[in-house]
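Visitor: Just to be clear, the model below is a prediction. Sequence and coordinates:
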Amino acid sequence: MSSFRIKPATEADIAAIAAVGSRAWASNIFSFEPELPGMRSHVERAFQAFAEASHANVLVAAVDGHVLGWGARDENNDYISDLWVDPAVQGQGIGSAILRTLKRHIADAGYLRARISTHARNVGAIRLYEREGFRVIEQGLEWSTSLEREIDKVKMLAELQ
């Protein structure tokens, strides 16, 4: 996809950040996890709360003010906490561009490595991360607040030289 640009999120992006995150999460997770009653609304509220509290830490990929995807570091450290691309535009380089920008910010902050994690059955995300230089360093059970149970997760690492 051409002409999108990556920029820091603003307050005006809060609703779009929440909506894109919720749509991307639901379109992926329910392909390999059962949808339990109330789960979708719980996750929508969590994305809204995150966007309201943390939009200053978010980078958005946008075209003409329309948010196509976003990524975040919850804190100013080496961990990429979020990477979400609207399902309607996945596979068009948006996730890669956001990921590269986040890695550059991490390197600019003086870190030698970047970390990210995902559901072990999220093969699309794992492939994307591997294409962008990440490798799996650990796999195991971890509590998922959104799914309210333990899930199999992979932790990945990229060298930033």
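Guide: The structure has been received and is ready for your questions.

Visitor: from here on, contacts and neighbour counts on C-alpha atoms
Guide: Noted.

Visitor: Not counting stretch 116-134 itself, show me its contacts.
Guide: 28-29, 32, 79-81, 95-96, 99-100, 135, 139, 151-159 (C-alpha atoms under 8 Å, 6 or more residues apart in numbering).

Visitor: Report the outermost residue of the chain with respect to its centre.
Guide: Centroid-distance maximum for the chain: Pro37 at 23.9 Å, with C-alpha atoms, centre = their mean.

Visitor: how near is that one to Val43?
Guide: Pro37 sits 12 Å away from Val43, going by C-alpha to C-alpha, to the nearest Å.

Visitor: and if you look at Ala51?
Guide: Distance from Ala51 to Val43, by C-alpha to C-alpha: 12 Å.

Visitor: Which residue of these two possesses the greater neighbour count?
Guide: Ala51 (24 against 20; other C-alpha atoms under 10 Å).

Visitor: so which strand or helix has the more buried one?
Guide: helix 39-54 (DSSP states H and E).

Visitor: which other helices and strands contact that helix?
Guide: Using 3 or more C-alpha pairs under 8 Å, 6 or more residues apart in numbering; DSSP states H and E as the contact test, the elements touching helix 39-54 are helix 14-29.

Visitor: Run through who's touching the helix it packs on.
Guide: With C-alpha under 8 Å, 6+ apart, helix 14-29 has contacts from 40, 43-44, 47-48, 50-52, 55, 60, 66-70, 84-87, 122.

Visitor: what about versus this one:
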Amino acid sequence: MMIVRLAREDETPALAAIGLNAWEKAVSGVADAQSMRRVAELSFLSFLRSKWFSVSVIENSGTVAGWAAREDNDGMISDLWIEPSVQRNGLGSSLLADLEHRIQTAGFEAAVIRTHAQNAQAIRFFRKHGYAISSLSTAYAPKLDRDVESIGMRKMLGEPAVHQDQQWF
């Protein structure tokens, strides 16, 4: 059974490990994850230690399997990480639905996400859930010592779906 709930402070190390595992999979082919692993791990730990109270987690049969956050409590989804061994089982979809509900309840009209342009799996995931590409940018990434393309995606929340067979009078 899947349950989405708020994180607990004592879960920080486990959440950082999930984030790190999913991040390594996401940057495969884009960056040398092994050389950046320690910096990434420290980044996850630092973020989670300071923001754990605003992180949502998803449990699968009693085990934490992923987490998501809105770093600035706005419409921007800063993190959505699912343990790679349990990806493609609906966990990310459930976590995303919860985040979208929180964003809409907080009064924001849209949910926004950014990912690197080569993260095809994330782009497919968000497109499947109604997100459209809203921006493309390139910025120098000092840790990678190269330019990295990013894609911004956006989904308007709370709008009724329009079906092709609907008629408007």
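Guide: Right, received. Where do you want to start? Small disclaimer: the values here were computed from a predicted structure and weren't measured.

Visitor: Gly133 of the first structure matches what in the second structure?
Guide: Aligned counterpart of Gly133 of the first structure in the second structure: Gly130 (TM-score structural alignment).

Visitor: Doesn't that match lie inside a helix?
Guide: No. Assignment of Gly130 of the second structure by DSSP: H, G, I helix; E, B strand; the rest coil gives coil, placing it outside any helix.

Visitor: mind checking how far it is from Leu96 of the second structure?
Guide: From Gly130 of the second structure across to Leu96 of the second structure, the span is 11 Å (C-alpha to C-alpha).

Visitor: Same question for Ser85 of the second structure.
Guide: Ser85 of the second structure is 18 Å from Leu96 of the second structure, by C-alpha to C-alpha.

Visitor: ditto for Ala17 of the second structure
Guide: 20 Å.

Visitor: now do Arg49 of the second structure
Guide: 22 Å.

Visitor: and if you look at Arg102 of the second structure?
Guide: 10 Å.

Visitor: Tell me which stretches of the second structure form helices.
Guide: 12-27, 33-51, 91-105, 120-128 (DSSP state H).

Visitor: quick one on the thing from earlier: which one's more surrounded, Ala17 and Leu96 of the second structure?
Guide: Per other C-alpha under 10 Å, whichever of Ala17 of the second structure and Leu96 has more neighbours is Leu96, with 21 against 16.

Visitor: And the more buried one, what's its match in the first structure?
Guide: Leu96 of the second structure maps onto Leu99 in the first structure, with residues paired by TM-score structural alignment.

Visitor: shouldn't that match be in contact with Val85?
Guide: No. Using C-alpha atoms under 8 Å, Leu99 of the first structure makes no contact with Val85, being 11.0 Å away.

Visitor: what about the equivalent of Asn122 of the first structure over in the second structure, distance to Ala14 of the second structure?
Guide: Taking TM-score structural alignment, Asn122 of the first structure has Asn119 as its aligned residue in the second structure. Going from Asn119 of the second structure to Ala14 of the second structure by C-alpha to C-alpha gives 24 Å.

Visitor: Also Ser134 of the second structure?
Guide: Computed as C-alpha to C-alpha, the Ser134 of the second structure to Ala14 of the second structure distance reads 33 Å.

Visitor: swap in Met76 of the second structure?
Guide: Here the distance between Met76 of the second structure and Ala14 of the second structure works out to 24 Å (C-alpha to C-alpha).

Visitor: Who has more neighbours out of these two?
Guide: Neighbour totals were compared for Met76 of the second structure and Ala14, and Met76 leads with 21 against 14 (other C-alpha under 10 Å).

Visitor: Contacts only, for Ile82 of the second structure.
Guide: Ile82 of the second structure makes contact with Ile18, Gly19, Ala22, Ala65, Gly66, Trp67, Leu91, Gly92, according to C-alpha under 8 Å, 6+ apart.

Visitor: Just give me which of those residues are shared by the first structure.
Guide: Among the contacts of Ile82 of the second structure, the ones whose aligned partners also touch in the first structure (both residues aligned by TM-score structural alignment, their matches' C-alpha atoms under 8 Å) are Ile18, Gly19, Ala22, Ala65, Gly66, Trp67, Leu91, Gly92.

Visitor: Just put these in TSV and tack on distance to Phe108 of the second structure and neighbour count.
Guide: Shown next, in TSV, are these (distance: C-alpha to C-alpha, whole Å; neighbours: other C-alpha atoms under 10 Å):
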residue	distance to Phe108 of the second structure	neighbour count
Ile18	28	20
Gly19	26	25
Ala22	28	19
Ala65	27	23
Gly66	24	28
Trp67	21	27
Leu91	24	24
Gly92	21	23
